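# Provided below for reference: sequence and predicted model.
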Amino acid sequence: MPTTSYSTPPTEVGSPIPANTPHAISVALPTWQDNVDYEEGRERVVNRMLTGYPRFFINKQVEKLMSICEEKFAKPSESCLLFPNRKATEHCRTYLRRYFESNNPACFRLAEITIVTPDQSKSLTQGNVTLHIIFFPKEAFSVAKSFWQHTGDGISSRLAEFALNILQAKSNEQYTKNLYEVSTKRASFCKRYSNIQTSYSRNLDCEPKGTLFTDITSINDSFVEQNFYVEERYGRNLPMSFAEKAKLELRRRIASSLKIEENKDRLDNIISSSVDLSVLTERLVKDVTENEVFLFPSGMSSIFHAHRFLLTAFPPRKRCHFYGNGSSSDIDEIESLLESGERVLALFCEFPSNPLCKSPDLKRLRTLADKYDFPIVIDETIGNFVNVKVFEWADILVSSLTKIFSGDKLKKVINNEYEDLLWGEDAIVLERNSRTFRERIMKINENAEEICELLRNSPKVKKIYYPKYITPEIYLQYKTVKGGFGGLFSVIFHSDLASQQFFDSLIIAKGPSLGTNFTLACPYTILAHYNELDWASGYGVEPGIIRVSIGLEDKNDLLKRFQQSLDAITE
């Protein structure tokens, strides 16, 4: 079993998790008060944020590229956001027209800017980089940002970095020369960006102010140095010319891994927190090939597009019903709703749920779906298909690894609507990180179960939310033979003060996100529902809940750290 040594996690507020990475998936909020101050927008936290959870925080690379676009092409009263394709900007414009009050429908402008390399035959780059831009009034930024957040379709930080590197090499030849002279190894890196030109490609709805990016300011030297050494020096990444091959390997790996009962040895996937995959197949998951696998740039993006595909394939419905407990009584209410004659577009559920790890009765839901003719969308990210097998009960399966779409109507829609928005470098990193998934999950299962037993046996703990203890009679129906209970659990103590004491003394990485190779914790309700604590409490999500995603560290070391935090509780 793989094991990770445990170094001291980041303790500086706002620093990246993992440390010293420009494309970090989380951000350090080490104390309970740090999380509260972040939610309240306190300057002591907000002004120190070097990164953040990708959908909620615009990466510094993306932010810099946005500022350049604004400087060159925006009106003084405008801001902008960047997307990887035209459809995303059109969707954003539609969203703004609906939710931002304006007397001028023409105040939302779209543009395409393409950055090109003239001699692509000698370049190791992916080729042209096209930025799809929407300009809008500055006062509409918060509304536009909510679209960015809830769709997951914003440009990748690696795409932004790639574009900035090209522009930097063009505008600052001395910088490139200095980098070239450091060593022969680093010189090859510089050659990738030498003799590069940029050009304006085409404009859709506005006129640019002039030549693209002729006066870009320098990128921080140490930042480039750091990223270079992490992802280039040690050979962890392939050149960008391998991007399509990496995507093909990902598709093949996903296709084979879905046949878990037929060929367990080929299950070797893992996903990064910033990318999701989608697989088109029949409900029983037979004969899946790489040609039926589709890639999306993020988990939220794949969920958003699954909903969009459903809206295209079936008549839209006017209402949304929320059943936050996922219990038998909730299903009773759903059945009564359907019996009353109301039709639904689809039913979305988690298996198990986040953060309370409840497992809904999928077989009963499937019976209702077949009787009343609506698709079921199951998000099994928390369980993952190494541990649970829920494919046959879903029409669309959402996971940190896969989405399975069944039905001819959906297949036709997806084939017509799908666009590959996954940036090449993200695909390469994803492929690199997806080679030992099964082994990692088994280790994480073992670690998490031991930690949960420790906490469960402590009188200081009020309750543990873990699939082994929460609705186990349902979870075990779908658990695979060799699977476990996953790496995510939540814990609540007898008082909010006790929760704070435990959290503050816990020596692990602390920030948003889950499913990482390292253990990560956050005060879930504070981060996710700070402005609606009473509402969340109504569904059992109390303010003092701490969510933990267990990683690959040495089990005994983890047990020691969690015991020390239990000992720190004086309440």
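Yep, that arrived.

# rest of the way, CA atoms for contacts and neighbours
Will do.

# for P22, what are its contacts?
P16, F223, N227 (CA atoms under 8 Å, 6 or more residues apart in numbering).

# dump the residue contacts of the second one.
Listed by CA under 8 Å, 6+ apart, the contact partners of F223 are P22.

# and after the helix or strand where it lies, which helix or strand comes next?
With elements taken from DSSP states H and E, the one containing F223 is helix 221-228. Per DSSP H and E, the first helix or strand lying C-terminal to helix 221-228 is helix 243-257.

# presented hereafter is structure B, for comparison with structure A:
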Amino acid sequence: MAAPIQTEWFGPIPPAPRHSITFHMPLWSNILQFIEKDPEFFKQFKSMYPRIMPHKDVKELIAKLLATTKSEGQSCIPFSSPESATECVKFATSPARQENAVSPDQISIRIFDVPDVVRLYVVFLPAEKHKVAWPFWINAGVGVSSRLAEDCVKADGWKEVKVDEGVLEVVEVEAQSVLRGRIAGLIERAPVGPPRKAKVSPDDVYLFQTGMASIYSVHQYILSVYNAKSVLFGWAFHSTPHVLEDFGPGFKFLGNGTPEEIDELEEYLKEEAKEGRKIQALYLEFPSNPNLGTPDIGRIRKLADIHGFLLIIDDTIGSFCNVDVLGVADIVLTSLTKSFSGYADVMAASAVLNPSSTRYHELKGLFKKFYTNQFYNRDAEALEKNSRDYMARSVILNNNSLRLVEFLQGMAEDPNSSVAKVFYPTTLPSLPFYKERMRPATADFTPGYGCLFTVELETIEATVAFYDNLNLHKGPHLGAPLTLVIPFVKGIYGKELERLGKYGMNERQIRVAPGLEDIDVLIEEFGIAVKAADEVKKNTFVPLT
């Protein structure tokens, strides 16, 4: 049995460096407060996922910008590219914001050179309108990082400039090219399927500052040519549908990712073709988060070839080392923030173009035209160092996850247990589709099923008892050194639960991201939590009907 968790409530998860991206929220009652978005509650947080709420260094940068410009009654949002700032303004002033839209004369972009660091493009607007523009930061994910903000605050010699005052030169550090080479190597390691026409080179790997930045940016590039609807197939991280809805003509959502929904997709594509339309791209996660379903991407690839849409696959949950989706994808997106980084202290993502795709040259041209590297050098250095032991850590993450799933699945098969169901590639009907894309075992690595699963309890009372009695860290994120547990559905969709029922999600589900701890200790801790839930089940009075 592990010692009781000593981490400060609402503080960063150990080892708790300055740039931690997650936090500890230990009780179910905290989740209920989180859902209500009470500002007084959020004032208690010492750490937060920095794409949702600004990191303390970003807050300091914002404060410095407002003080430097003597902008009383104003707020501001800093970006490292003019395109991002411009899109933020468009978002805030869009008629889609309805009565909350910011008037164009209330919002502006000002430019600041921070010597040897960055050129900042800063959106200024009235403080009371900040909440209208902030969802752009949350969902597009293109805001400045905490390390970049830290360096800006420390720098001297700031200068406000005009748009046409030349270019601020910032040279890429070696870590950026090392990362591109490392990712290209991982993509091509132990490939699945027949030989490929061409191999991924480092020049086919593009780095972004967050996972959502990669999705948003790729979507924007494609929109610039086609401006057509997309499809989101299977459940996806909550910001993805916001991006597809807020930018462009919208999307069709097929949220279960089942073979039956591929049938529905096929009919939809035929109907669109009859009307002279086609979708520009289909996005999916492999597997999905948080219900771990795996779609039949081979069949979807055939539809992509027939109907001419791009197939864009996010392999974050499966992870480079375990699965190879390049054989069917035109673009592979990966949140490097998760298990690739592994230490919960840097945000990053990659987009990899498939050089064997028939659309490769078209995509290469789009990236050449639109891509600018906004991944900050110091973040690149942190990520390069973190990812050196990615494969070694993945062995443990895979094993710990599988062992815990087997332990809890055994309980789910016991009618007396409060455990109702376990969601993991190995427990779901979609397992064959996952196995089709598993990399073959090599002398140095045997692939697994990833470091995320969801456990469902029979009742909400049992769920609360399980969560409150689980002596592990409670917070968002996955792929960290320490196990992280969170009622993901309740916390993210707490006020939309009725809508989620048809997608197999409910408030009795707890998402688990096993870490690197001793597996016997983890199993013991989960056993204690299940016992507490079982006691609640045993003592709950159920009236006869």
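In hand now; what should we look at? Since we're looking at a predicted model, the values are computed, not measured.

# if we can go back for a sec, which bit of structure 2 covers the helix holding F223 of structure 1?
Using TM-score structural alignment, none of the residues of structure 2 align to helix 221-228 of structure 1.

# swap in stretch 27-36 of structure 1?
Counting by TM-score structural alignment, stretch 27-36 of structure 1 corresponds to 23-32 in structure 2.

# next, the distance between the ends of the matching stretch.
Stretch 23-32 of structure 2 has its terminal residues 16 Å apart, counting by CA to CA, to the nearest Å.

# about what we covered before: can you tell me which of the contacts of P22 of structure 1 is closest to G486 of structure 1?
Using CA to CA, P16 comes nearest to G486 of structure 1 of the contacts of P22 of structure 1, at 25.0 Å.

# how many neighbours does the nearest residue to P126 of structure 2 once chain neighbours are set aside have?
Counting by CA to CA, 6 or more residues apart in numbering, P126 of structure 2 lies nearest to Q74, which is 4.4 Å off, once chain neighbours are set aside. When neighbours are defined as other CA atoms under 10 Å, Q74 of structure 2 has 16 of them.

# can you find the partner of Q74 of structure 2 in structure 1?
Per TM-score structural alignment, Q74 of structure 2 is aligned with E78.

# pretty sure its match contacts I134?
No. E78 of structure 1 is beyond contact range of I134, at 9.9 Å (criterion: CA atoms under 8 Å).

# other SSEs contacting the longest helix anywhere in structure 2?
If you go by DSSP state H, structure 2 has its longest helix at helix 390-412. The elements that helix 390-412 of structure 2 packs onto, with contact taken as 3 or more CA pairs under 8 Å, 6 or more residues apart in numbering; DSSP states H and E, are strand 419-423, strand 453-457, helix 519-539.

# nearest to A213 of structure 2, out of these?
strand 453-457 (24.8 Å).

# against structure 1, where does that closest one fall?
Strand 453-457 of structure 2 maps onto residues 489-493 of structure 1, going by TM-score structural alignment.

# can you tell me what sits against the matching stretch?
355-357, 448, 452, 460-467, 499, 542, 544-549.

# now with 7 Å, please.
355-357, 460-466, 499, 544-549 (CA atoms under 7 Å, 6 or more residues apart in numbering).

# try stretch 191-209 of structure 2
Residues contacting stretch 191-209 of structure 2 (CA under 7 Å, 6+ apart): 142, 180-181, 184, 188, 214, 324, 347-356, 373-375, 437, 439.

# go on, stretch 524-534 of structure 1?
Contacts of stretch 524-534 of structure 1 (CA under 7 Å, 6+ apart): N35, V36, E39, A536, V541, E542, P543, I545, I546, R547.

# which of those residues fall in helices?
Short answer: those in helices (DSSP H) are N35, V36, E39, A536.

# could these go into JSON lines alongside neighbour count and distance to S565 of structure 1?
Shown next, in JSON lines, are these (neighbours: other CA atoms under 10 Å; distance: CA to CA, whole Å):
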{"residue": "N35", "neighbour count": "24", "distance to S565 of structure 1": "18"}
{"residue": "V36", "neighbour count": "17", "distance to S565 of structure 1": "20"}
{"residue": "E39", "neighbour count": "17", "distance to S565 of structure 1": "24"}
{"residue": "A536", "neighbour count": "17", "distance to S565 of structure 1": "26"}
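
# distance to F385 of structure 1 added to those, as JSON lines?
Putting those into JSON lines (distance: CA to CA, whole Å) gives the following:
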{"residue": "N35", "distance to F385 of structure 1": "32"}
{"residue": "V36", "distance to F385 of structure 1": "35"}
{"residue": "E39", "distance to F385 of structure 1": "34"}
{"residue": "A536", "distance to F385 of structure 1": "28"}
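
# my read is F124 of structure 2 is in a helix, agree?
No. Using DSSP: H, G, I helix; E, B strand; the rest coil, the secondary structure at F124 of structure 2 is strand, not a helix.
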